[in-house]
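Asks: What shape does this take:
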Amino acid sequence: MRIRATVAALSGALALSALTVPAAQADGPSFREEAAAFAASHGAPAARSAFGAAAVGDLDVSFSDFKIAKTVKVGTTNKVSTTVTYKIKHGAGVDTKSEDFATGPYIYKGSYDAPVNLLLGDYAATCAATSSTTANCSGKIDIYPAYGELINSDAGTWKGGALALDYVTEKFADEGGLGSTLVQRYSRLTVNASPEPVKKGKTITVTGKLSRANWETGSYSGLPSGQSVALQFRTSGTSTYTNVKGVKTAAGGALKTTVTAATDGYFRFKYAGITSTAPVTAAGDFVDVR
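Replies: Alright, predicted model coming up:
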């Protein structure tokens, strides 16, 4: 079932995110579940989204130096995790080593005040103190495409933020707009060169298909026609592929072109990718030229 964070309140956004993934995926309450429970039980003090560009909350914690992978490639079934590192600065009264303190990163799609989707990690980040009021933290974003966390329009740029909770003082700190990443639909590419073997000077037909993850159906579907793909060739006994020609996809991601047989070697297709779709290179298909 698809659940999207379309509400503006902190409690609603966190609660929806927590409900997306079964609790069995984590050993005990996950960070996303704890954050949702905290926000729900404490009424989201600021009454605004947890996922925005400005710091909100009354816990004396601020975030900086947020680092995340440039791209996160997500298929249809396997869990995908990406590590995020960031720094926190906190007041002397905040005990980051306490079991009642938790912090973690998140990414969100859309605006700070009205995110259309958000993703957190199963577990809170771990932090190492660098002084009495600073620490370096590392946490993960965990994505479960098989549980409907994403729809196809979610592909593209997501912004990053971080959240901190203190269960004793009942305070929180949250800040968005700390970084960005591309969440892309994983892609597949096939190639077949025939006939094989083939006489020198004869025509070789190279076919294939370019497809990508469809997060809404849980399967792979062909890309729209007109996608640019490079046909490459590597002579047998060498290690370098060179471009032969550019090829455009037809309906359903189909690829087809012809070349003249010259020498033994491997043909492959290579796709550079687009904002929504990850790049991919097919494994080479050997042709015996006689």
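Asks: use CA for all of it now, contacts and neighbours both
Replies: OK.
Asks: how far away is the most centrally placed residue in the chain from V21?
Replies: By Cα atoms, centre = their mean, the chain has its centre lying nearest to V72, at 3.0 Å. With distances taken as Cα to Cα, to the nearest Å, V72 is found 19 Å from V21.
Asks: Go ahead and report the secondary structure state at the residue nearest to the centre of the chain.
Replies: strand (DSSP: H, G, I helix; E, B strand; the rest coil).
Asks: Same question for N243.
Replies: Reduced to three states by three-state DSSP, N243 is strand.
Asks: Roughly how far does the residue nearest to the centre of the chain sit from G12?
Replies: 26 Å.
Asks: Okay, strands next: where are they in the stretch 51-200 of the chain?
Replies: For the stretch 51-200 of the chain, the strands defined by DSSP state E, counting those that start in this stretch cover 61-67, 71-74, 80-90, 101-110, 115-119, 126-129, 134-143, 156-166, 171-185, 187-189, 192-194.
Asks: ends of stretch 44-58, how far apart?
Replies: 11 Å.
Asks: Make sure V21 is actually in contact with Y144.
Replies: Yes - in this structure, V21 is within contact of Y144 by Cα atoms under 8 Å, at 7.1 Å.
Asks: Report the set of residues contacting both of those two.
Replies: Counting by Cα atoms under 8 Å, 6 or more residues apart in numbering, V21 and Y144 have no contacts in common.
Asks: For S49, which of the strands of the stretch 51-200 of the chain is the nearest?
Replies: strand 115-119 (7.8 Å; Cα to Cα).
Asks: from the chain's centre, how far out does the closest one sit?
Replies: With Cα atoms, centre = their mean, to the nearest Å as the basis, strand 115-119 stands 13 Å off its chain's centre.
Asks: Another for comparison:
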Amino acid sequence: MRMRTSVAVVTGALALSALAVPAAQADGGYGDTAITKVTVNGGKNVVVGTSLVKKFTVTLTAKDDSGIEGAEISLNGPGFGFMNSKASCSGSTCTASFTVDPKTDLMYSNDYAGTWYVEAWVDAKDGDYVWKEKAGSFKFQRASRQTVNASPEPVKKGGTLTVTGWLSRANWDDFKYHGYTVQPVKLQFRKKGSSTYSTVKTVTTNSKGDLKTTVKASVDGYWRYSFAGTSTTPAATAAGDYVDVR
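Replies: Below is the predicted model of the structure:
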């Protein structure tokens, strides 16, 4: 694995940092330095597709009676995923920038999707410091897509509508989207003139990620599939497909 950071290139599945960051250990420190808050990607999951470069930041807030001197931040995930960056500090807030290029950094790395942890080392101006192995956590996910098609269009009132769709997610082995299998997806309907969708039923994707079910048509409106997401894959909702009932 090769994860590029703002200050170093990390190479290998079990990568070693080019920075002077101590090896993983139990939490520790000296003096009154404390980490009070950690925010990854503005509080949102980090979602990576098959081609676009993903840039995000980790913001850390710390305190010490002498002030904060500097910080170094590492991100560690499943499958030996690893990223490292030296943070830029202003007052009590330190920010580190990270960049992930799927075609450079994630080849054959689907196992990296899941829960990642923020490790942080913070130095105070008076020589105090704190080290936290799990100062924060976030989800590192494979991008997802959801489609829908309701037919026939138009349909007679009381007639049968067949609603199909495909749930897929990024595959970092070949940088294509593959069907996400055996996943529960909600079929939802919004009546014409309304702004609210309601769930009609839950449909499970097949071995190819396909969805298919039938419903009775009663009024004009929009049909969509909505996937709630998993720890490795974000939620995905199709744009509503309008059906005219006559």
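Asks: Quantitatively, what TM-score do the chains reach?
Replies: Superposed pair, TM-score by TM-score structural alignment, normalised by the length of structure 2: 0.81. Supporting alignment: 234 aligned residues with a Cα RMSD of 3.2 Å.
Asks: rewinding a little: give me the aligned partner of the residue nearest to the centre of structure 1 over in structure 2.
Replies: Using TM-score structural alignment as the criterion, the counterpart of V72 of structure 1 in structure 2 is V46.
Asks: Quick check: that match vs L167 of structure 2, distance?
Replies: Counting by Cα to Cα, the gap from V46 of structure 2 to L167 of structure 2 is 19 Å.
Asks: Okay, buried residues for stretch 105-122 of structure 2 please.
Replies: For stretch 105-122 of structure 2, the buried set under the neighbour-count rule, 16 or more other Cα atoms under 10 Å, comprises 105-107, 109-110, 112-122.
Asks: picking up where we left off before, same list, the strands of the stretch 51-200 of structure 1, but as a markdown table with distance to K270 of structure 1 please.
Replies: A markdown table is the format used below for the strands of the stretch 51-200 of structure 1 (distance: least, Cα to Cα, whole Å):
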| stretch | distance to K270 of structure 1 |
| --- | --- |
| strand 61-67 | 29 |
| strand 71-74 | 17 |
| strand 80-90 | 24 |
| strand 101-110 | 29 |
| strand 115-119 | 31 |
| strand 126-129 | 39 |
| strand 134-143 | 27 |
| strand 156-166 | 21 |
| strand 171-185 | 16 |
| strand 187-189 | 8 |
| strand 192-194 | 13 |
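Asks: For L223 of structure 1, find the nearest of those.
Replies: Here strand 187-189 is closest among the strands of the stretch 51-200 of structure 1 (Cα to Cα), at 9.3 Å.
Asks: Run through who's touching the closest one.
Replies: So strand 187-189 of structure 1 is in contact with 75, 208-213, 269-270, 277-282, going by Cα under 8 Å, 6+ apart.
Asks: Kindly report the same for stretch 18-33 of structure 2.
Replies: 8-10, 62-65, 72, 84-86, 121-124, 128-133.
Asks: quick one: buried residues of it?
Replies: V21, T33.
Asks: For it, give the distance from the opening residue to the closing one.
Replies: Note: stretch 18-33 of structure 2 ends 25 Å apart using Cα to Cα.
Asks: so how far is stretch 81-90 of structure 2 off the chain centroid?
Replies: Centroid separation between stretch 81-90 of structure 2 and its chain, computed with Cα atoms, centre = their mean, is 19 Å.
Asks: Show me which residues of that stretch are buried.
Replies: Under 16+ other Cα under 10 Å, the buried positions of stretch 81-90 of structure 2 are G81, F82, M83, N84, S85, K86, A87, C89.
Asks: Which member of those is positioned nearest T36 of structure 2?
Replies: Closest to T36 of structure 2, out of all of the buried residues of stretch 81-90 of structure 2 and judged by Cα to Cα, is C89, at 14.6 Å.
Asks: how about stretch 258-276 of structure 1, aligned to which bit of structure 2?
Replies: Against structure 2, stretch 258-276 of structure 1 falls on residues 214-232 (TM-score structural alignment).
Asks: count of neighbours near the nearest residue to V80 of structure 1 once chain neighbours are set aside?
Replies: The shortest distance from V80 of structure 1 to any non-neighbouring residue, by Cα to Cα, 6 or more residues apart in numbering, is to I143 (5.1 Å). Number of residues near I143 of structure 1 (other Cα atoms under 10 Å) recorded here: 23.
Asks: can I assume I143 of structure 1 is in contact with N117?
Replies: No - the criterion here is Cα under 8 Å, and I143 of structure 1 misses it with N117 at 12.0 Å.
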